[in-house]
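Engineer: Here is a sequence with its predicted model. Questions after.
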Amino acid sequence: MSDQEKTLIKSIVGLGPGTQLNGLFEIDEKIASGGMGEVFRGHEIMSGHPIAIKIVLSELAKDETIVGLFNKEARILRDFNHPAIVRYMAFGTDPAIGRPYLVMEFINGPSLAERLEEGPLALEEAKNLFGRLASGLDAAHELGVIHRDISSDNVILAGGAVANAKIIDFGIARTSKSATLLDGKFAGKYNFVSPEQLGLFNSNISEATDIYSFGLLMVNALRGTPIDMNGTQVEIIEKRRSVPDISDIDATMRPIIELMLQPNPADRTVTMADIADWFIQRRERSSPPRPIPTAPPKPYRKDAGMDKPAAMPVTAASPFLEQDLDTATPPMAWRMSRISRLCG
């Protein structure tokens, strides 16, 4: 029996070890499954290099929306080169099984969710994690990409080390210049989803959407358990009309997380760049931080108790996100000053 005949049989009874894709990749074992696809550990046939392969479920292989999501995920991540973002290598459709697939680096390690089942992260370990992940998400936002499904399940710890954390699963991501392939329907995990993903605030999906979910992830890491944002449809909405109680979180972390968890995305007046800068610079300082200005230099001004650029429009989605400033970028010292005032 030929390899193609073996692959065809396996596609009918289910993919398993030995299944080949386009003669380039081979499946070793199934490691996960979800609502749209299955994930397998495999290897490149020529080199033997380990890989992860995400394959669309057979019943969805003809669904143009689902296939579009997979192709979009590959196109988005092909442009990424960040240590905190999973590296994608190839995508295609195997003619024998008729199912699209994505090939990415194989990350050997547990998810952050699995690690947190053992208990919360130590404060300094958590800060290191937050800086790394925020830096990766900032890189995504710089490309105009919003992940929309930030959760502890979608962070993998390579080798079990928090220092090697990587964000995965951009399958429901969207660019800021195009509509989501889900046509506005909710996609994501309810425990980490933002209010606007549930239809509040005009369903305005922006970089602030990832800010909210990342705030919930931060509480999950510091507490060991996620904030309970689930329930009935009414309860799910009501829990997002106010900032969750995080009075048990470390006092130095509380102000920034409360800012990130503001129900209205227009009130989440912090960017992923701000968050990454604050955590990374604090970790890397070997001496006391140098003095920084208490007010932003011109052309920026203080207005109504909030820092915002003068003569610049303030959008509902991102009041003073760095990406909105087409002609000027706030100096690092100003950004650090603003976030330092929040976090002490």
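Structural biologist: Happy to help now that I have it. Numbers count the residues shown, from 1 in each chain.

Engineer: switch to C-alpha atoms for all contacts and neighbour counts from now on
Structural biologist: Noted.

Engineer: who touches the most centrally placed residue in the chain in this structure?
Structural biologist: The residue lying closest to the centre of the chain (Cα atoms, centre = their mean) is Ile150, at 4.0 Å. Counting by Cα atoms under 8 Å, 6 or more residues apart in numbering, Ile150 touches Phe192, Asp210, Ser213, Phe214, Leu217.

Engineer: quick one: the last one and Asp149 touch, right?
Structural biologist: Put plainly, it is Leu217. No - when contacts are counted by Cα atoms under 8 Å, Leu217 is not listed as touching Asp149 (10.8 Å).

Engineer: Presented hereafter is structure B, for comparison with structure A:
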Amino acid sequence: MLGQKYQLRQRIGVGGMGTVYEAEQLDTGRTVAVKVLQQHLIGVPAMHARFRREAQATAGVRHPNIVEVMDFHDAPDEPPFLVMELLRGQTLNTLLKKEGPLPVARAAAIAHQVAIALVTAHQAGVIHRDIKPDNIFLVDTGTEALQVKLLDFGVARLMHEDDATALGTANGAWVGTPSYMAPEQIRCRPVDGRADIYSLGACLYQMVTGQRPIDVADNVALVSAVMHDVPAPLSGLRMDVPDGLSQVVERTLQKDAAARFPEAHELVQALEPWTHAAPATAPRTAAASTAAPVPEAPAPEAPAAKARAATAHERSPLQPILLVGSALAVGLAATGGLILTASGMTPAEEPAVLRVIELPRAPVEGGVAPAAQGYSEGWIAESIEARVAALDGCYTHSGEDAACRQDTYALVYSPKGVVLGARMRPHQPTALSQCIDRALRGLTLGKPRPAMAGTVTVLLRRE
């Protein structure tokens, strides 16, 4: 029993975040699906925030093509859980694994319903940010009618929020699934509804061809490919794909968001002519029942095509933004600081050039703090730049491949300006933080004056 009114009957699915149960809502007698946060994730703030976000994002969005979230509980005496409508059927991902490429009209009809769902979501100020086959559910209606439901608003962004707030994590990790993410998402730029349009276009491309538009196994190469590789036109891969539909999909997958359909309703209109060429029937499931909220394990990435592998760029995806503030140990009344930024490095561009900007000094009573002592402009930038490859290797080897991650470290340095240790703030004894500590130990931070020691605060951000 959960929430004093949801009687769990049977487990019907397990995902990475939660276990889904069929349950009875005792006060109404209605059968519902209850997604309960996994035991090992209870107490993890980001996981609680994701559950809460899904309830918040869908609270004002009611539509036949969007799964209905009816209740959310996060009480101290029981695990967090979401209550949703119980759906029977299968995800698009499951269907594609079974059947491969779909008939053109069937694929267009599925995408058409998802686009209609996006119209409602976007009008309500919600950007999904994770449109993919796992989150598109095909309901078994018992008839030939097609019924599609859009699932999992756990990483949705509300349009009144900034990206950092919407992220729901302190580290700013990538939000979305890279193979289906728009280039601006990969670059950690602000996104709007056009990012969802790109992701839906990627799903439609896969429905028609049986492969993702960007199909690269290596994550570093994938990031570069999403931003720079142009998928082959649908009509060039399947003879029965009309040129008009191929052009619709091509527009959804434009690298520049301004070149895509500006609004979801325009995509709905563009897909409409291609949904009636043949019956678009709902898939019938052989298995018993599947609850919509159960996330499935993502399909393994296919090997990269030879042409893409040959042109994949191997430059580091780490863009360091270094917020450097002297906290000197030798009697300074107040501290000044420097800010070091890098100019938009991506895996396909030249290595970033660091530039240094001195921050305003902290005010003190009766005037302005004295100038920061210890470092001169340029020396810190040069010393940090020499360790970029090692720092990026820490993210790769620790499994932290999110392009948008950012972490803050306190670097303690000796009187000679040599880093004695790097500690993540807040302290997290993870494999990543330990690797960063090893990579930065021994680094000489410019040329401080004699007998000066202190702390440098460093923000590492991957873009």
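Structural biologist: Alright, I've got the coordinates. Remember, it's a predicted structure, so these values are computed and weren't measured experimentally.

Engineer: Can you give me the TM-score here?
Structural biologist: In this superposition the chains share a TM-score of 0.70, using TM-score structural alignment, normalised by the length of structure 1; 263 aligned residues with a Cα RMSD of 2.3 Å.

Engineer: about what we covered before: mind listing the shared neighbours of Leu217 and Asp149 of structure 1?
Structural biologist: Common neighbours of Leu217 of structure 1 and Asp149 are listed as Phe192 (criterion: Cα under 8 Å, 6+ apart).

Engineer: Distance across stretch 185-197 of structure 1, terminal residue to terminal residue?
Structural biologist: Taking Cα to Cα, to the nearest Å, stretch 185-197 of structure 1 runs 8 Å from one end to the other.

Engineer: so that stretch matches what in structure 2?
Structural biologist: Counting by TM-score structural alignment, stretch 185-197 of structure 1 pairs with residues 173-185 of structure 2.

Engineer: ok, back up a step: how much space separates the residue nearest to the centre of structure 1 from Glu5 of structure 1?
Structural biologist: According to Cα to Cα, Ile150 of structure 1 stands 40 Å off from Glu5 of structure 1.

Engineer: Over to Asn71 of structure 1?
Structural biologist: From Asn71 of structure 1 to Glu5 of structure 1 the distance is 27 Å (Cα to Cα).

Engineer: more crowded one of the two?
Structural biologist: The neighbour comparison of Asn71 of structure 1 against Glu5 (other Cα atoms under 10 Å) goes to Asn71, with 17 against 11.

Engineer: and the more buried one, how far is that from Thr209 of structure 1?
Structural biologist: Applying Cα to Cα, the value for Asn71 of structure 1 to Thr209 of structure 1 is 23 Å.

Engineer: which residue in structure 2 lines up with Leu24 of structure 1?
Structural biologist: The equivalent of Leu24 of structure 1 in structure 2 is Lys5 (alignment by TM-score structural alignment).

Engineer: List the contacts of its match.
Structural biologist: By Cα under 8 Å, 6+ apart, the contact list for Lys5 of structure 2 reads Gln25, Leu26, Asp27.

Engineer: let's go with 6 Å and repeat that
Structural biologist: Residues near Lys5 of structure 2 by Cα atoms under 6 Å, 6 or more residues apart in numbering: Gln25, Leu26.

Engineer: on that earlier part again, give me the buried stretch members for the match of stretch 185-197 of structure 1, please.
Structural biologist: 173-185 (16 or more other Cα atoms under 10 Å).

Engineer: Out of those residues, list just those in helices.
Structural biologist: Judged by DSSP state H, the buried residues of stretch 173-185 of structure 2 include Pro183, Glu184, Gln185 as members of helices.

Engineer: Reformat these as a markdown table; add distance to Glu99 of structure 2.
Structural biologist: Formatted as a markdown table, these follow (distance: Cα to Cα, whole Å):
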| residue | distance to Glu99 of structure 2 |
| --- | --- |
| Pro183 | 29 |
| Glu184 | 32 |
| Gln185 | 30 |
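
Engineer: Now do the strands in the stretch 201-344 of structure 1.
Structural biologist: 300-303, 306-309 (DSSP state E, counting those that start in this stretch).

Engineer: Can you tell me which of the ones you listed is nearest to Glu258 of structure 1?
Structural biologist: With distances scored as Cα to Cα, the stretch of those nearest to Glu258 of structure 1 is strand 306-309 (15.8 Å).

Engineer: Report how many residues lie close to the aligned partner of Tyr88 of structure 1 in structure 2.
Structural biologist: Applying TM-score structural alignment, one finds that Tyr88 of structure 1 aligns to Val69 in structure 2. Residues lying near Val69 of structure 2 (other Cα under 10 Å) number 25.

Engineer: need the contact list for Val69 of structure 2.
Structural biologist: Taking Cα under 6 Å, 6+ apart, we find Val69 of structure 2 in contact with Val83, Met84.

Engineer: Surely the residue nearest to the centre of structure 1 is within a helix?
Structural biologist: No - using DSSP: H, G, I helix; E, B strand; the rest coil, the assignment for Ile150 of structure 1 is coil, not a helix.

Engineer: residue in structure 2 matching it?
Structural biologist: Aligned counterpart of Ile150 of structure 1 in structure 2: Ile131 (TM-score structural alignment).

Engineer: what about its match, distance to Ala124 of structure 2?
Structural biologist: Distance from Ile131 of structure 2 to Ala124 of structure 2, by Cα to Cα: 17 Å.
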